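A.B. asks: pasting a predicted model and its sequence here:
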Amino acid sequence: MQKLNLQSIERVQDISPKSFKENYLKPQKPVVIEKGITDWPAYQKWNLDYMVEQAGEKVVPLYDDRPVRHDEGFNEPHARMKLNEYVDLLKNEPTKYRIFLWNILKEAPSLQNDFKYPNFGIRFLKTLPMLFFGGKDSYTFMHYDIDLANIFHFHFHGEKEVILFDQKQNDYLYKIPHSLIVREDIDFSNPDFEKWPALAKARGFKASLKHGEMLYMPEGYWHYMRYVTPGFSMSLRSIPRKPKNLAKAIYNIFIMRNYDNFMRKWKGQDWINYKNREAKKRTELKLKTT
């Protein structure tokens, strides 16, 4: 059976700021750091039960794997419930619901005492530590972040599988125009190469993250994440250092996003359907010319 062409992401136990900068940040290469946060209180304390103790009564935004609709705003949640109710759901039954971009400084400020910003010789956006939760077999669509940030993704409680692609693979991923995602009907855990033949040309990376491990995702990297077990992660981010990526981030935030929202309101679902058709059409055209 044909599979995606993925190489395992390099792993290290720990790393110095100099080594990280020279071997991963400058060349924009992903890495998993296995023991880099053992001195954090979060390493011992952070699990689902502890999250409930700290913020169980907070109402959280929930997302599932339904396709994008024209009448839903950018990152608009599909449901809401209290965190303690959501964690009960995670523990007791399969669910596609995920928590996405939950700002802990705003919603659960006590959690900031449990971690510190790593010394990697890079400036972090300290107002944006975000939590992500998911149930068994829930997943994120393949996407990249609107600001093309350097992302430091720390996983807790359970196991998560990750697939990454850099921006050089765009021609093969069935990227949706005026968007940050690819075709949502592609199953990256078991892709149909007859339906999506360009995927055979894509070259990417894979990793499995366990409790306390950190994944560095370079600027603009596409990422697909599937929860093998219920669990959660925290992301810290730093603005893109490459001028080209910073310019693209500004374009995405101030032009692309607003244009797409305008077209959704004007054309409705026809705009979404058009973009899906164009993603397949443009990718197949590129495939014929490469």
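C.D. replies: Received, thanks. Numbering: from 1, shown residues only.
A.B. asks: switch to C-alpha atoms for all contacts and neighbour counts from now on
C.D. replies: Fine.
A.B. asks: for this structure, which segments count as strands?
C.D. replies: 5-8, 11-12, 31-33, 59-63, 79-82, 98-103, 130-134, 150-156, 159-165, 203-210, 214-217, 222-227, 231-238 (DSSP state E).
A.B. asks: so which of these comes closest to W271?
C.D. replies: Distances from W271 to each of these were compared using C-alpha to C-alpha; the minimum, 21.8 Å, belongs to strand 59-63.
A.B. asks: about what we covered before: using CSV, lay out the strands of the chain together with distance to H143 and mean neighbour count.
C.D. replies: Rendered in CSV, the data for the strands of the chain read as follows (distance: least, C-alpha to C-alpha, whole Å; neighbours: other C-alpha atoms under 10 Å):
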stretch, distance to H143, mean neighbour count
strand 5-8, 17, 14
strand 11-12, 23, 14
strand 31-33, 19, 22
strand 59-63, 15, 19
strand 79-82, 21, 14
strand 98-103, 13, 21
strand 130-134, 15, 22
strand 150-156, 13, 23
strand 159-165, 9, 22
strand 203-210, 14, 19
strand 214-217, 12, 24
strand 222-227, 5, 22
strand 231-238, 15, 22
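A.B. asks: below is structure B, check it against A:
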Amino acid sequence: MTEISSPDQVHGVAVAGSEPAQSQLNLGTLERHDDISPEDFYTKYFKPRRPVVFRSFSKAWPAREQWTLDYFREAHGDIMVPVYEEAFADSGAAYGASDDRMPFREYLDLIEAGPTRKRLFLFNIFKHAPELCGDFDFPRFAPKWARRHPFMFFGGQGSHVDAHFDVDMSHVFLTQFHGTKRVVLYGPEWSNHLYRHKFTVSHNVDLGNPDFDRYPRLADAKGYECILEDGDTVYMPSGYWHYVYYETGGFSLALRSPITGPAGRMHMLYRVLALTVGDYSMTKLLGQKRWYAKKEEMAQRKADRLP
């Protein structure tokens, strides 16, 4: 849900069948509200940074009725869209590059037909169709919004986005329109239990098929799980790890509230510099494979030292 330039920012690897192993992970169920006021939301969830699922976020949006697969196919089907697959995590010049481009309508036909690994990731359709911005607003559930950066996410049944947290440290409001997603969340306090790689916002753990022999401290991490259906919005606080699995083909819209205050901005700047300068420099120095192995080794050592 942030711009990416390397697999350690957001792995983004879509593999059919990588459904979160909720029976093995230590996951609680997120609280849900059909209707909550902006004032209550701020006090109970935004200020203390507690994730939650609620439905009042998008209740006034024309997009709720208008945005369907058929609508996008008919009104905007000629847009050429970047499609991502496994190669999204390749090294070298392929960092952040899409695997393919195709007309939007062909992609929508693909995800409607059945399981597929192909996804649209951080898709800013609003650059191509700015009139769509009139179909939603930025509700009073956050004090500030990144109004220039709404992003859409489309995926086929069985695809997933590997666990990561966003490098800009924004609060994310992810609203589901079509289809069903499973979202797994962990707070930033569990980063060492999740074996985070140095300088990055990601790790090597597959939450869809966790290897507890290799990553034993993962079992101690306490996270949350929710199922998103049409009309649901999940609030993901700044710094939260998130793993998304498409139970069916579908799409969602992410609105972002930037982190505020001097300390928050410094943290965001550190994360961006660590990723774009630190990780990139070490990759150039040691080579992709050697540096990746070193990060994995350091993550293992740090987890082994946990009390």
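C.D. replies: Great, that's in hand. None of the values given here were measured: they were computed from a predicted structure.
A.B. asks: would you turn the strands of structure 1 into CSV with distance to V182 of structure 1?
C.D. replies: Listed next are the strands of structure 1 as CSV, based on distance: least, C-alpha to C-alpha, whole Å:
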stretch, distance to V182 of structure 1
strand 5-8, 17
strand 11-12, 28
strand 31-33, 24
strand 59-63, 17
strand 79-82, 23
strand 98-103, 18
strand 130-134, 20
strand 150-156, 20
strand 159-165, 12
strand 203-210, 15
strand 214-217, 18
strand 222-227, 9
strand 231-238, 22
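A.B. asks: ok, which of the ones you listed comes nearest R264 of structure 1?
C.D. replies: strand 59-63 (19.7 Å).
A.B. asks: average gap between the closest one and structure 2?
C.D. replies: For strand 59-63 of structure 1, the mean distance to aligned residues of structure 2 following superposition is 1.9 Å (mean C-alpha distance after the TM-score superposition for structure 1).
A.B. asks: where in structure 2 does that strand fall?
C.D. replies: With TM-score structural alignment applied, strand 59-63 of structure 1 matches the range 80-84 in structure 2.
A.B. asks: just how off-centre is that stretch within its chain?
C.D. replies: Relative to its parent chain, stretch 80-84 of structure 2 has a centroid offset of 17 Å by C-alpha atoms, centre = their mean, to the nearest Å.
A.B. asks: for stretch 277-287 of structure 2, same thing?
C.D. replies: 24 Å.
A.B. asks: do stretch 53-72 of structure 1 as well
C.D. replies: For stretch 53-72 of structure 1, the gap between its own C-alpha mean and the chain's C-alpha mean amounts to 15 Å (C-alpha atoms, centre = their mean).
A.B. asks: what of stretch 278-292 of structure 2?
C.D. replies: On C-alpha atoms, centre = their mean, the centre of stretch 278-292 of structure 2 falls 24 Å from that of its chain.
A.B. asks: now stretch 95-107 of structure 2
C.D. replies: Stretch 95-107 of structure 2 has its C-alpha centroid displaced from the chain centroid by 18 Å (C-alpha atoms, centre = their mean).
A.B. asks: quick one: end-to-end distance for it.
C.D. replies: 22 Å (C-alpha to C-alpha, to the nearest Å).
A.B. asks: what residues does it touch?
C.D. replies: With C-alpha atoms under 8 Å, 6 or more residues apart in numbering as the test, stretch 95-107 of structure 2 has contacts from 4-7, 72-74, 76-85, 87-89.
A.B. asks: now S235 of structure 1: how far from T283 of structure 1?
C.D. replies: Taken as C-alpha to C-alpha, the spacing of S235 of structure 1 relative to T283 of structure 1 amounts to 31 Å.
A.B. asks: oh sorry, the question was meant for G121 of structure 1
C.D. replies: According to C-alpha to C-alpha, G121 of structure 1 stands 38 Å off from T283 of structure 1.
A.B. asks: next: A249 of structure 1.
C.D. replies: Look at A249 of structure 1 and T283 of structure 1: by C-alpha to C-alpha, they are 23 Å apart.
A.B. asks: what does I104 of structure 1 give?
C.D. replies: I104 of structure 1 is 39 Å from T283 of structure 1, where distance means C-alpha to C-alpha.
A.B. asks: of the two, who's got more company?
C.D. replies: Neighbour totals were compared for I104 of structure 1 and T283, and T283 leads with 21 against 18 (other C-alpha atoms under 10 Å).
A.B. asks: show me what contacts the equivalent of F173 of structure 2 over in structure 1?
C.D. replies: In the superposition onto structure 1, F173 of structure 2 corresponds to F152 when matched by TM-score structural alignment. Contact criterion C-alpha under 8 Å, 6+ apart gives M214, L215, Y216, M217, S235, L236, R237 as the residues in contact with F152 of structure 1.
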